[in-house]
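> show me how the following folds:
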Amino acid sequence: MHFEYSEKVQDLLARLQAFMAEHVYPAEATYYQQLQEDRWGEPPIMEALKQKARDAGLWNLFLPDEKYGAGLNNLEYAPLAEEMGRAIFASEVFNCSAPDTGNMEVLAQYGSEQQKKQWMEPLLRGEIRSAFAMTEPRVASSDATNIETSIVRDGDDYVINGHKFYISGLMNKRCDIMIVMGKTDPDNPNRHQQQSQILVPTKTPGVKIQRPMTVFGYDDAPEGHAEVVFSNVRVPAENLILGEGRGFEIAQGRLGPGRIHHCMRLIGQAQRALEMMAARAEQRTVFGRPMSKQGSVREDIAKSACEIEQARLLTLKAADKMDRHGNKAARDLIAMIKIVAPQMACTVIDRAIQIHGAAGLGQDFHLAQAYSYARTIRLADGPDQVHMMQLGRNLAAYFDTLEKAEA
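Take a look at the predicted model:
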């Protein structure tokens, strides 16, 4: 792979970095202050930032189809995702935040023309927000074939019954649509053809939001993570995406790019934590000399820089292979980055917290919230153990076949 970005990407990255410096970082304190006034609404400063981003041509950068977005592939988008990831709310400023990105990708790739017009176009314009509902409290959802939510055909409708939780984005007042994964054919002998995905407007009768779930005590407003019950929720049959039994196929198409986005955003968080750690070590004096003179502090800074660069290069390699050979061919590299990047971010951010002392735990720095976010991604889009299980299985089979062929 080539490590030099095209002029187009370099220009976008330079403009994005300038925008972050001029508009996003100075707005962080105001954003969180306004959020206290309406936890599930959109802080006024967010809409102002979005308009500035639209005017600057920094909008929908994630979509590879130029009809909808910037026309960037995974490798080209990766450094932009890293830059946006440095501030937890920044991706939304550019209409590049999860789960909206994944939902728009699903609709762009698999949606009908009606579904695109009704839901994707308002999402592209940033007029509404969305959620993706898969995880359930009663089953181990790390194995998605376990999900129990039923999607049953009844004439011209589907009727949905089930219980979901940690549904990111659903608490937001502007969340108008969910993509719900459930079973249309629970008795199919192929466990990966039992599931389907269907569009459910959040205001549909029978959709009952029970409560917001917290992560390490954070409610992650204004998106939040909802616990929701579906009680005889009826939606038109045309809301089904692609067809019955195609839920896993859709999920696999969604998750490859999504994992690149998650990992690069985490690398952005870790890079910012490293910079904060290094600056803090220079500025604080302990036992009569700057912290940066302490050997253990220098080691933490050095190890963090190495680990961030390793994760960055591995993620870029995965993105490049996806672009050149497809998601399936890159599945082992995608598993590797999902194992490596969240753990790396947790480790680096934890070191930064330690070097900041008690202040690192509080609200004056964003490190505690950043750690919560990084720790969440060790579970989101599949827990570490699932990726290690699949990667180990694939590698064992590959090298066994290789050895037999050489014998």
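
> from now on I want contacts and neighbour counts done on CA atoms only, so please keep to that.
OK.

> who's in contact with P290?
A281, E282, Q283, R284 (CA atoms under 8 Å, 6 or more residues apart in numbering).

> quick check, nearest of those to R298?
For the contacts of P290, the closest approach to R298 (CA to CA) belongs to A281, at 8.6 Å.

> return the distance of the closest one relative to D11.
Distance, A281 to D11, by CA to CA, to the nearest Å: 33 Å.

> between those two, who's got more neighbours?
A281 (22 against 12; other CA atoms under 10 Å).

> would you map the strands across the stretch 101-250 of the chain?
129-133, 150-154, 157-168, 175-183, 195-201, 207-213, 225-236 (DSSP state E, counting those that start in this stretch).

> how far off centre is the fifth one?
Pointing back at strand 195-201 there. 20 Å (CA atoms, centre = their mean, to the nearest Å).

> sorry, back to before: using JSON lines, please lay out the strands of the stretch 101-250 of the chain together with distance to I353 and mean neighbour count.
What follows is the strands of the stretch 101-250 of the chain, written out as JSON lines (distance: least, CA to CA, whole Å; neighbours: other CA atoms under 10 Å):
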{"stretch": "strand 129-133", "distance to I353": "31", "mean neighbour count": "26"}
{"stretch": "strand 150-154", "distance to I353": "44", "mean neighbour count": "19"}
{"stretch": "strand 157-168", "distance to I353": "26", "mean neighbour count": "21"}
{"stretch": "strand 175-183", "distance to I353": "33", "mean neighbour count": "24"}
{"stretch": "strand 195-201", "distance to I353": "40", "mean neighbour count": "24"}
{"stretch": "strand 207-213", "distance to I353": "25", "mean neighbour count": "17"}
{"stretch": "strand 225-236", "distance to I353": "25", "mean neighbour count": "20"}
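
> before we compare anything, build this one as well:
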Amino acid sequence: MNFEYSDKVKELIVQVRDFIDNEVVPAEPTYEEQLAKNPWETPPVLDQLKEKAKAKGLWNLFLPREHGDFTAGLTNLEYAPLAELMGRHHIASEAFNCAAPDTGNMEVLAKYGNAQQQEQWLKPLLEGKIRSAFAMTEPEVASSDATNIETSITRDGDDYLINGRKFYISGAMRKSCEIMIVMGKTDPDNPNRHQQQSQILVPTNTPGVTVKRAMQVLGSVDAPEGHAEVIFENVRVPKENMILGEGRGFEIAQGRLGPGRIHHCMRLIGASQRALELMCKRANERVVFGQPMIKHGSVREDIAKSACEIEQARLLTLKAADAMDRFGNKEAKDLIAMIKVIAPNMALRVIDRAMQIHGAVGLSQDTPLAGFFAYARTLRLADGPDQVHMMQLGRNLAKQLG
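You can find the predicted model right below:
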């Protein structure tokens, strides 16, 4: 594996870093002020950032090069350092149109959508004009096993009828969310449990779609994104909204989640690195018991351990990204599972140390640490719990090595 980035990527790293430093960071106070006034509206300053990023060509950097005209032409490995930079600031990913869940949904439509679906929904998503949601998780079943999903998708003439209840549907609270990809069962009696599910496009303004409430995440509604509970009652959409075909839902989900998982890990590396830098700054500046904090052995150890753990996770992230590029997402699944377990747990440890060194302010809104911590803790569940990744990884390794 070659760790030396091309001149193109080196230049993009400089451009992305400069844009974040000169445009995103100065806009953060305004973003928070505007968000407080209209929690589910995209703050206007963020739309302005998106236009600036688009004008500079720093746009849709996440989409792999096989998608042709839709993409900046980067590999997963090339995108990794850019996503890490974005992960250092809460609003940076969206400023570059590289924020979940849109990234995963755009990949689904680019990879599996037909021409009409791409024109109607992928194009405005790529342009950053609308937002989207991915509706899979349900409150009544263990959704970490996607074959449990109970929402029904029933053919009715030239339409499909959808009935079910979803929750923690990221992005569905936002007023600019216009489309959901909904996973449900079209063939619940199929003996092959992995061919029972399908994925279908449901505009959020379709009659029968009710956004019931915002689910909290560690006490926060996480505006403007939000994580909604959504009810589908006899929701009718045309048959043309089916993605790829009936019974292909599990296949689509697996294709979607691989890149999504590693993108989260890339961003977590950036959040952890920033936490480490804040930790070092605090330790150098703060005086406790008559001397700078950095003079205390336990503080030095926390900094050293954090740096070691971040670098370990960074290298594994890059190895997984490289394997995805060279062998495909399916062949890289074990490495993706490894980093999906390693990165959030590493981030929680590093961020927790940074919070501890900051004292009470580390729990407040005056640093990004509390938000980073909530994000990292969420990712021990989002896109699959640790236990599921380890169960499947252990099974695969036992088969390969036993």
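
> make TSV from the strands of the stretch 101-250 of structure 1 and add distance to L72 of structure 1 to it.
Shown next, in TSV, are the strands of the stretch 101-250 of structure 1 (distance: least, CA to CA, whole Å):
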stretch	distance to L72 of structure 1
strand 129-133	23
strand 150-154	35
strand 157-168	26
strand 175-183	25
strand 195-201	27
strand 207-213	35
strand 225-236	30
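
> for the aligned residue in structure 2 for K203 of structure 1, what are its contacts?
Matched by TM-score structural alignment, K203 of structure 1 corresponds to N205 in structure 2. Going by CA under 8 Å, 6+ apart, N205 of structure 2 touches E178.

> quick check: N205 of structure 2 vs M180 of structure 2, distance?
In terms of CA to CA, N205 of structure 2 sits 10 Å off from M180 of structure 2.

> M346 of structure 2 too?
32 Å.

> which of the contacts of P290 of structure 1 are buried?
Buried members of the contacts of P290 of structure 1, scored by 16 or more other CA atoms under 10 Å, are A281.

> ok, and the contacts of P290 of structure 1 in structure 2?
Counting by both residues aligned by TM-score structural alignment, their matches' CA atoms under 8 Å, the contacts of P290 of structure 1 that remain in contact in structure 2 are A281, E282, Q283, R284.

> where do the helices sit along structure 2?
Secondary structure of structure 2 (DSSP state H): helices at 7-19, 25-37, 44-55, 76-86, 92-95, 102-112, 115-117, 123-126, 249-285, 297-327, 333-358, 369-378, 386-401.

> for those helices, which one sits closest to S143 of structure 2?
helix 386-401 (11.0 Å).

> what residues in structure 1 pair up with the closest one?
So helix 386-401 of structure 2 is aligned with residues 384-399, judged by TM-score structural alignment.

> repeat that for stretch 233-251 of structure 2.
So stretch 233-251 of structure 2 sits over residues 231-249 in structure 1, by TM-score structural alignment.

> what sits up against that stretch?
110-112, 115, 153, 156-162, 181, 183-185, 192-200, 204-208.

> return the set of buried residues in stretch 60-67 of structure 2.
N60, L61, F62, L63, P64, R65.

> any idea how far it is from the chain center?
15 Å.

> now stretch 379-389 of structure 2
On CA atoms, centre = their mean, the centre of stretch 379-389 of structure 2 falls 13 Å from that of its chain.

> neighbouring contacts of it?
Residues contacting stretch 379-389 of structure 2 (CA under 8 Å, 6+ apart): S144, L257, G260, R261, H264, A337, M338, K340, V341, P344, N345.

> rerun that using 7 Å as the cut-off
The contact list for stretch 379-389 of structure 2 (CA atoms under 7 Å, 6 or more residues apart in numbering) reads S144, L257, R261, A337, V341, P344.

> how about stretch 140-151 of structure 1?
So stretch 140-151 of structure 1 is contacted by 135-136, 139, 158-163, 182-184, 191-192, 382-383 (CA under 7 Å, 6+ apart).

> try stretch 12-27 of structure 1
By CA under 7 Å, 6+ apart, stretch 12-27 of structure 1 touches L80, E83, A90.

> mind listing what the second one touches?
Applying CA under 7 Å, 6+ apart, one finds that E83 of structure 1 lies in contact with Q17, G268.

> and it, what pairs with it in structure 2?
Using TM-score structural alignment, E83 of structure 1 lines up with L85 in structure 2.
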